[in-house]
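**Student:** Sharing a model that was predicted from the sequence below.
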Amino acid sequence: MKVMIIGSTHAGTAAAREILTRHPETAVTIYERNDNVSFVSSGIYLYLTGVIQHLEDMFYTSPADLKQLGAQVKTRHNVLRIDTGHKTVQVANMQTGEVFDDTYDKLIMATGSSVIVPPIMGINHEKVLLCKNYEQAEQLYQSLQANQRVAIVGAGYMGTELAESYASMDQQVMLFHSHSHILNNYLGPQMADAATKLLQHHQVDIHLNERVTGFASGSNDQLIVETAQGDYEVDLAVVCAGFMPNTELLRGQVAMDRHGAILINDYVQTSDPDIYAAGDACVVNYNPTGQPAYTPLATNALRQGALAGINVFGDLQPYMGTQATSAMQLFDHTMATTGLTYPAAQRRELPVRHAVYQGN
């Protein structure tokens, strides 16, 4: 059997490992448009602060490791088109310019996600950076200077962790978030308020319910961050506005949710029985609601990737779903969450009650 994996993300590499460990005779081809594989983007903040010394240490695996297992790894190869009817793909070799076709028996979509680039005026300014992949991490590191004023747009996991990193390096940090509390997709208001106070204790200037509307050049080579409440002069801005699934290749060919995330069944199989999906490109089966949800976490990606590698050979191992458990360290505190927050349960009109315990 010939299995094609598009994307050497956490999910893609987990799928390849599972296939080649269980069925080493399988022909596995991995197409990856970058020159590196399985970058751990959640560790960028550790690299900035020097906890991780080398950016090269932030890869889950390497092309050489996958080749040793028996995979054909085609880095710097961009898949241009998928024809699900004929089970063919069109691929461009980004180094030579050659365009060729390839075929598959089973396909695993592990194309991951990209940073959402919000429609903000001036978003392409040279002093506005994004934070997700290897190249962007290197840009952030190269931009580090002493006594900088840094604006971070978006207070999800990535933005909050970056705020901690810059603050721990004695940078002046402003954190902008368009919601009423930070980490709103993960924490309820009480825990979010505790996290806010912790950041403020370390001199992070938090702007809640304040949407950034533009970036512009200021005097003395500064960057102006524009909001409805006022303008702020900084040295650098980092936009962390969330992630969107990379699923354009299958748009109109398999079922997706309204965000463009691929829908899967209990065996991480798409609406096309010969295509499986794993990681940030697809939804999770979210146990607290019994409904699909888009929850881009590395733990989900690794589990789904392994399941895709098992289930391409048949419905062998059902997906148990997830509670979307996650945790983060914020200065000298650890915060963890699992399942729905109380406000999220209320929004879904679930019959819930609420209790708070505080103690050692």
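**Tutor:** Yep, that arrived.
**Student:** contacts, neighbours, all on C-alpha from now
**Tutor:** Fine.
**Student:** As a check, name the ranges of all helices in this protein.
**Tutor:** 10-22, 44-48, 63-69, 134-142, 157-168, 189-201, 298-311, 342-347 (DSSP state H).
**Student:** Save those as TSV, and put in mean neighbour count too.
**Tutor:** Converted to TSV, the helices of the chain look like this (neighbours: other Cα atoms under 10 Å):
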stretch	mean neighbour count
helix 10-22	24
helix 44-48	21
helix 63-69	15
helix 134-142	16
helix 157-168	23
helix 189-201	16
helix 298-311	24
helix 342-347	14
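**Student:** Adding distance to Ala336, write those out as a markdown table.
**Tutor:** Below are the helices of the chain laid out as a markdown table (distance: least, Cα to Cα, whole Å):
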| stretch | distance to Ala336 |
| --- | --- |
| helix 10-22 | 22 |
| helix 44-48 | 18 |
| helix 63-69 | 33 |
| helix 134-142 | 25 |
| helix 157-168 | 12 |
| helix 189-201 | 10 |
| helix 298-311 | 14 |
| helix 342-347 | 15 |
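**Student:** Tell me the spacing between Ile123 and Thr227.
**Tutor:** From Ile123 across to Thr227, the span is 13 Å (Cα to Cα, to the nearest Å).
**Student:** structure B:
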Amino acid sequence: MKVVVIGCTHAGTSAVKSILKESPEAEVTVFERNDNVSFLSCGIALYIGGVVKDAQSLFYSNPQELAELGAKVHMEHNVTDIDMDGKTVKVTNMLTDETFEESYDKLVLTTGSWPIVPPIPGIESQNILLCKNYNQAQEIIARKENAEKVVIVGGGYIGIELVEAFGEAGKDVTLIDGLDRILNKYLDPEFTDLLEEDLQNRGIKLQLNQTVQKFNADDQGKVTSVETSEGTYEADLVIMCVGFRPSTELVKDKLEMLPNGALVVNEFMQTSRPEVYAAGDNVAVHYNPNNSNAYIPLATNAVRMGTLVGKNIVENKVAYRGTQGTSGLYLFGYNIGSTGVTVNSAPHFGLDVDSVVVTDNYRPEFMPTTEEVLMKLVYEKGTNRIVGGQVVSKYDITQTANTLSLAVQNQMTVEDLAFVDFFFQPHFDRPWNYLNILAQAALDKINKK
């Protein structure tokens, strides 16, 4: 069996390893446009902030390892066309310009995503950077020391992590976002209000509900300021973090996609052509809260999907369980976790929901120390099915998001969570675990109606 893998970051690396483990007789050929594989882009902010000292540690594999496992790895090779009927790919060696064709029995598309670059006047100015891969991380590091006024455009996870990194480095940081709240996709106002107040108290300038209109530059072409719908903000370094789009231009009109270009796959990672598999940020995940497809680019999804490609490349054996979009964030001492829909996002996913918010200590007050936990449970009206949850605390309770994720995936109800068996030990929690308390508050609200 001849397998061609296009793209080798999280999903591609996982797919190659899984294919060779499950089917050691397979002939696996990898084509990757970059000169590296498996870069953990979620660590860029940690690298910029000095928490991670060596960028090489953000790689968890390399071409040599994949080759030793049995793959034929072609770095800096660009696949320019795919003949789906003839089962061949056209490839260009980016170093020599040589072009050749490679045949396959099974094709794996792990082409990932790319940052959205809005067509804003002046965006080609110097010192306006993206934040996705290793080379971009190196570029940010190289320009960080000489930058004093840093503007981050986009208040999602990557943008917020960069805000913290540059803030900790003593830079003058401005965050611009077109929405009225930071982390809008992951958290409801009770949580974002708390975090925004903390950011502002630390000197971070939040310019929300504003769209960037123009970038101004000096005579040398270096950015000097950012104009928005509400004002102008000085900058000598701008980082764009306004989201990602799936990199699927190669198979446009050849495979089923969502309107945004994300590939539609079945539970075994097969596209609309059964011999073509796809995984990672170029794929629409099965979103469990509303039992439908959604575009949620996360490394965790990519790794799981890539692994499942290997499990199913010969025959359908292990089904994808879907995702809740579970995520965690550390921000200036706050530990934040979320899963599933928020009250704000629920209508977008066609869900009619209610919610409850509770603040409680994570362990008994008789202990020498404790910390408050702010929690929110989101559940479907009528069924009381849990469809989302959010937690934040100075104490690390982020694993709670994983527990809530399992509740969503297994379609547990509020009552299930209210009385589920959690252990009690004063070092760790209360006689009623704080998640029990949260769900019991939801039951009280439901029963009063």
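**Tutor:** Now that the structure is in, tell me what you want to look at. Quick caveat: nothing in here was measured; it's all calculated off a predicted structure.
**Student:** Between Ile123 and Thr227 of the first structure, which contacts overlap?
**Tutor:** Shared contacts of Ile123 of the first structure and Thr227 (Cα atoms under 8 Å, 6 or more residues apart in numbering): Gly214.
**Student:** more crowded one of these two?
**Tutor:** Ile123 (19 against 15; other Cα atoms under 10 Å).
**Student:** what's near enough to touch that one?
**Tutor:** So Ile123 of the first structure contacts Val117, Gly214, Phe215 (Cα under 8 Å, 6+ apart).
**Student:** and in the second structure, which of those residues remain?
**Tutor:** Contacts from those that recur in the second structure, judged by both residues aligned by TM-score structural alignment, their matches' Cα atoms under 8 Å, are Gly214, Phe215.
**Student:** give me every residue that touches Tyr232 of the first structure.
**Tutor:** Ile224, Val225, Glu226.
**Student:** In the contacts of Ile123 of the first structure, which residue is surrounded by the most others?
**Tutor:** Phe215 (23 neighbours).
**Student:** That residue reaches Val225, doesn't it?
**Tutor:** Yes: the pair Phe215 of the first structure / Val225 is scored as a contact, 4.9 Å apart, by Cα atoms under 8 Å.
**Student:** what about the aligned residue in the second structure for Ser113 of the first structure, how many neighbours?
**Tutor:** The alignment partner of Ser113 of the first structure in the second structure, by TM-score structural alignment, is Ser113. The local packing of Ser113 of the second structure (other Cα under 10 Å) involves 19 other residues.
**Student:** contacting residues around Ser113 of the second structure?
**Tutor:** By Cα under 8 Å, 6+ apart, the neighbours of Ser113 of the second structure are Phe244, Arg245, Pro246, Ser247, Asp281, Asn282, Pro297.
**Student:** With Thr342 of the second structure as the reference, measure out to the first one.
**Tutor:** Looking back up the chat, that one is Phe244 of the second structure. 21 Å.
**Student:** More neighbours: those two, which one.
**Tutor:** Thr342 (26 against 18).
**Student:** I'd say that one and Gly388 touch.
**Tutor:** Yes: Thr342 of the second structure is in contact with Gly388 according to Cα under 8 Å; the separation is 6.2 Å.
**Student:** quick one on the thing from earlier: if you look at the contacts of Tyr232 of the first structure, which of them are in strands?
**Tutor:** Mapping these onto strands (DSSP state E) picks out Ile224, Val225, Glu226.
**Student:** which one among the residues you listed gets closest to Gln72 of the first structure?
**Tutor:** Within those, proximity to Gln72 of the first structure (Cα to Cα) peaks at Val225, which comes in at 46.0 Å.
**Student:** Next, count neighbours for the closest one.
**Tutor:** Count around Val225 of the first structure with other Cα under 10 Å applied: 24.
**Student:** wait, what's in contact with it?
**Tutor:** So Val225 of the first structure contacts Ala151, Val212, Thr213, Gly214, Phe215, Ala216, Asp231, Tyr232, Glu233, Val234 (Cα under 8 Å, 6+ apart).
**Student:** now Tyr134 of the first structure
**Tutor:** Tyr134 of the first structure neighbours (Cα under 8 Å, 6+ apart): Phe39, Ser41, Leu55.
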